[in-house]
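In: Pasted the sequence and its predicted model underneath.
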Amino acid sequence: MSRNALSASAARPAASLGGPALTAALPELAAQLAGRRTLVLSGAGISTDSGIPDYRSPERLAKPRHPMRYQQFVASEGARQRYWARSAVGWPRVAAAQPNAAHRALARLEARGVMGVITQNVDGLHQAAGSRRVLELHGSLAAVRCLTCRRVSSRRQLQTRLLALNPELALAARAASASAPDGDAEIPEALWACVRVPACTHCGGVLKPDVVFFGENVPAPRVARAYAMLERAEALLVVGSSLTVFSGYRFVVRAVQTGRPVYILNRGPTRGDDAAALKLEAPLGEALPKLAALLAA
C-alpha cells in the first residue's frame, strides 16, 4: 500500500506537549472523539509509568536489546534455560506492578465512548484498572501454556516451582533493580546456564509463557475478534505504541481502508503518523486523565 493510500488526511506536525500546552491541545482531540464509538489500541508506552519498560521510547532505543524469538525457544533447551532464568528474576516486579493514571483514565472512558481496548501489552494492567472489554492481542504473562498438551496454568505457580528448583534465582530476584521490556531481567550467563526448567505437570511437555513471541503469529481467531471490534467502532485511538510491529499496525491500515479516523497519543514518532487525523506527542499519564475529564464534562 502506498503512503498516499494510507493517509486518512494530511498529517499534522507533532509536537511534544505537556502542562498548559497539552491542556490547550487536548480539546480538539476530545471534540473529535465526542459521540463516537472509539476503539483503543494500546502499547507498551502506557505501562512505563507502572515501572514496566517499553521497547521504543527514545530512552530505550539508546540501549537496544534482542528479545527471545519463538524459533529459538522451541528449538533450544539452552534458550529456554536463559528465558526462564531471566523471567524468574524479572517476574516479581511485573507481578507487583499497579495500573497508573493512564490505565485508570481509559477505564473511566468506557462510559464515555470507548467501546473496547485492543492491547499489545501482556501485563494485565488494563483489567486491573477496571477496563472490562479488553482483548490481549499478544497474550498474558500471567499464564503458561504447555506446547504438547496445550493446558494453561498459572505463572505464579510456575514461579514457585522455578525458585524451588533454583534457589539462586530467588536471591537474584530480590537483588534485581529493574525489569526488561519482556518482563524478564538482565542476568549473567553463569546464572542461567545450569538452570533447571520445570516441565508440564500433566504431560511432561515444554512450558512456554502464554504470549506471542517475536517470530510467532498472533492466533487467527484472536485477530478476527480484534477486526470485529474495529468494525463496530467509529474511530481508532492509538495510545503508547510506535506501531512498529505489524500485529498492531494492521488495525491502523484497516481503519484507514474502511474510512475510520485514526488518532494517536504517543511519545515519539509512530509508523502510523501519516495516517493520523490528529497526532499528539504527550506523556500519557497526564494526557489521558485530562482527555477523560474533557469527555466527561
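Out: Perfect, thanks for sending it. Because the structure is a prediction, the values reported are computed rather than measured.

In: From now on I want contacts and neighbour counts done on CA atoms only, so please keep to that.
Out: OK.

In: Neighbours of the nearest residue to residue 276 once chain neighbours are set aside, how many?
Out: With sequence-adjacent residues excluded and distances taken as CA to CA, 6 or more residues apart in numbering, residue 276 is closest to residue 262, at 4.9 Å. Neighbourhood size, residue 262 [other CA atoms under 10 Å]: 29.

In: The one 3 residues further on too?
Out: Close neighbours of residue 265, defined as other CA under 10 Å, add up to 26.

In: try the one 10 residues further on
Out: Using other CA under 10 Å, residue 275 has 26 other residues around it.

In: Also residue 139?
Out: Count around residue 139 with other CA under 10 Å applied: 22.

In: likewise residue 250?
Out: 15.

In: Just say helix, strand or coil for residue 208.
Out: strand (DSSP: H, G, I helix; E, B strand; the rest coil).

In: Number of residues surrounding it?
Out: The burial count for residue 208: 25, using other CA under 10 Å.

In: Tell me which residue is most central in the chain.
Out: Compute the mean C-alpha point of the chain, and by CA atoms, centre = their mean the closest residue is residue 121, 1.9 Å away.

In: Help me confirm that that residue comes into contact with residue 142.
Out: No: contact criterion CA atoms under 8 Å: residue 121 and residue 142 do not qualify, at 11.8 Å.

In: so what does the longest helix seen in the chain touch, helix or strand wise?
Out: Of all segments of type helix in the chain, defined using DSSP state H, the longest is helix 77-96. Applying 3 or more CA pairs under 8 Å, 6 or more residues apart in numbering; DSSP states H and E, we find helix 77-96 packed against helix 70-75, helix 155-165, helix 167-175, helix 189-192.

In: ok so, going back, roughly how far apart are the residue nearest to the centre of the chain and residue 294?
Out: Counting by CA to CA, to the nearest Å, the separation of residue 121 from residue 294 is 26 Å.

In: just to revisit the earlier point, confirm for me that the residue nearest to residue 276 is in contact with residue 233.
Out: No: between residue 262 and residue 233 there is no contact under CA under 8 Å: 11.2 Å.

In: Against that first model, consider the following:
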Amino acid sequence: MRILTQNIDGLHQRAGSTPRKVLELHGSMREVVCTGCHLRSPTAATLERVAAGEEDPRCTTCGGILKLAVVLFGEHLDPATVAQAEKIAQACQLILAVGSSLRVEPAASLCAVAVNTGARLVIINRDPTPYDDLAVAVVREPIGTALPRITAALAEARTANRPAASR
C-alpha cells in the first residue's frame, strides 16, 4: 500500500504510516529548502534560529533564501515526484481518492492513470468530482463520517471471515 498525498503537514506519518510509503506530492513543511543551492534541512532548525533572534535565516552553505519545502501556488510539482506518483498509480489495483475535489492537477489525473492501467477507483468525498464517472464506487459524504463507518465495516468483515480457531 502507498499513500499519495497533497498534504504537506506529515499527518500520515504522525498517524503511523511508514514514511517511505508516503509520497508527499506538494512537499513537506517539516523541511526548508534553499532557493539557491536546493539544500534541504529540518524546519525545526530554522525555527530555532528565528527564536534565537535571526530575522531571515539564510542557507548556511550558499547564503540563499530558505523557504518551506512545499509547492506554492504558481509553482510546478517536482517532475521526479510526479513521475514516481505516476509509476505508483500505474501499478496499483485499487486507488482510493479520499477527501479531494480532484480538481488540482496533475495530482487529480493520477486517478485516470490508475484506471487506464486496470485499477478500480473509489471516491470518498462530500461533493461531486470530475472523476466520478471513472469510479466503481462513490461515497458522497464527509470523510469524517464516511471513513469511520467504512473502516468499522471492513474490520467487522475481516473478523467474520477469520477461521473460528483464530478469533
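Out: Noted; the coordinates are in hand. This one's a predicted model, so the numbers in the text were calculated from it and none came from an experiment.

In: residue in structure 2 matching the residue nearest to the centre of structure 1?
Out: Counting by TM-score structural alignment, residue 121 of structure 1 corresponds to residue 7 in structure 2.

In: How about residue 234 of structure 1?
Out: By TM-score structural alignment, residue 234 of structure 1 lines up with residue 93.

In: For the nearest residue to that match once chain neighbours are set aside, grab the count of nearby residues.
Out: Distances taken as CA to CA, 6+ apart place residue 119 nearest to residue 93 of structure 2, at 4.3 Å, with adjacent residues excluded. Neighbour count of residue 119 of structure 2, defined by other CA under 10 Å: 20.

In: List the contacts of the alignment partner in structure 1 of residue 119 of structure 2.
Out: Aligning on TM-score structural alignment places residue 119 of structure 2 opposite residue 260 in structure 1. Contact analysis of residue 260 of structure 1 by CA atoms under 8 Å, 6 or more residues apart in numbering lists 234, 235, 236.

In: Using JSON lines, lay out the residues you listed together with secondary structure, distance to residue 25 of structure 1 and neighbour count.
Out: Output for those, formatted as JSON lines (DSSP: H, G, I helix; E, B strand; the rest coil; distance: CA to CA, whole Å; neighbours: other CA atoms under 10 Å):
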{"residue": "234", "secondary structure": "coil", "distance to residue 25 of structure 1": "22", "neighbour count": "20"}
{"residue": "235", "secondary structure": "strand", "distance to residue 25 of structure 1": "19", "neighbour count": "24"}
{"residue": "236", "secondary structure": "strand", "distance to residue 25 of structure 1": "18", "neighbour count": "26"}
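
In: I'd like to know which of these is nearest to residue 147 of structure 1.
Out: residue 236 (34.5 Å; CA to CA).

In: For that closest one, which residues are in contact?
Out: Residue 236 of structure 1 neighbours (CA under 8 Å, 6+ apart): 38, 39, 40, 41, 230, 252, 255, 260, 261, 262, 263.

In: If we use 10 Å, what do you get?
Out: 33, 36-41, 114, 117, 230, 251-252, 255-256, 260-264, 276 (CA atoms under 10 Å, 6 or more residues apart in numbering).

In: among the residues you listed, which recur in structure 2?
Out: By both residues aligned by TM-score structural alignment, their matches' CA atoms under 10 Å, those still in contact after alignment to structure 2 are 117, 230, 251, 252, 255, 256, 260, 261, 262, 263, 264, 276.

In: The fourth one sits in which helix or strand?
Out: Taking DSSP states H and E as the definition, one finds residue 252 of structure 1 inside helix 246-257.

In: Just tell me the aligned range of the lengthiest strand in structure 2 in structure 1.
Out: The longest strand of structure 2 (DSSP state E) is strand 27-34. Under TM-score structural alignment, strand 27-34 of structure 2 corresponds to residues 139-146 of structure 1.

In: Residue 89 of structure 2: which element?
Out: Judged by DSSP H and E, residue 89 of structure 2 forms part of helix 79-91.

In: mean deviation of that helix from structure 1?
Out: In this overlay with structure 1, the average offset of helix 79-91 of structure 2 from its partner residues is 1.7 Å by mean CA distance after the TM-score superposition for structure 1.

In: what about residue 4 of structure 2, how many neighbours?
Out: Neighbours of residue 4 of structure 2 (other CA under 10 Å): 22.

In: A strand includes it, no?
Out: Yes: Residue 4 of structure 2 forms part of a strand when assessed by three-state DSSP.

In: Now do the residue nearest to residue 276 of structure 1 against residue 248 of structure 1, distance only.
Out: Residue 262 of structure 1 is 13 Å from residue 248 of structure 1, by CA to CA.

In: where do the contact lists of those two overlap?
Out: residue 238.

In: Residue 72 of structure 1 against residue 78, yeah?
Out: Yes: at 9.1 Å, residue 72 of structure 1 counts as touching residue 78 under the criterion of CA atoms under 10 Å.

In: okay, and the common contacts of residue 262 and residue 233 of structure 1?
Out: 38, 39, 40, 255.

In: Generate a PyMOL selection restricted to the buried entries among those.
Out: Restricted to buried positions by 16 or more other CA atoms under 10 Å, the PyMOL selection for these reads:
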select buried, resi 38+39+40+255
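
In: Which of the shared contacts of residue 262 and residue 233 of structure 1 sits closest to residue 203 of structure 1?
Out: Using CA to CA, these come closest to residue 203 of structure 1 at residue 40, 39.0 Å.

In: okay, and the helix or strand hosting the closest one goes to which residues in structure 2?
Out: Assigned by DSSP H and E, residue 40 of structure 1 belongs to strand 38-42. The aligned range for strand 38-42 of structure 1 in structure 2 is empty, by TM-score structural alignment.
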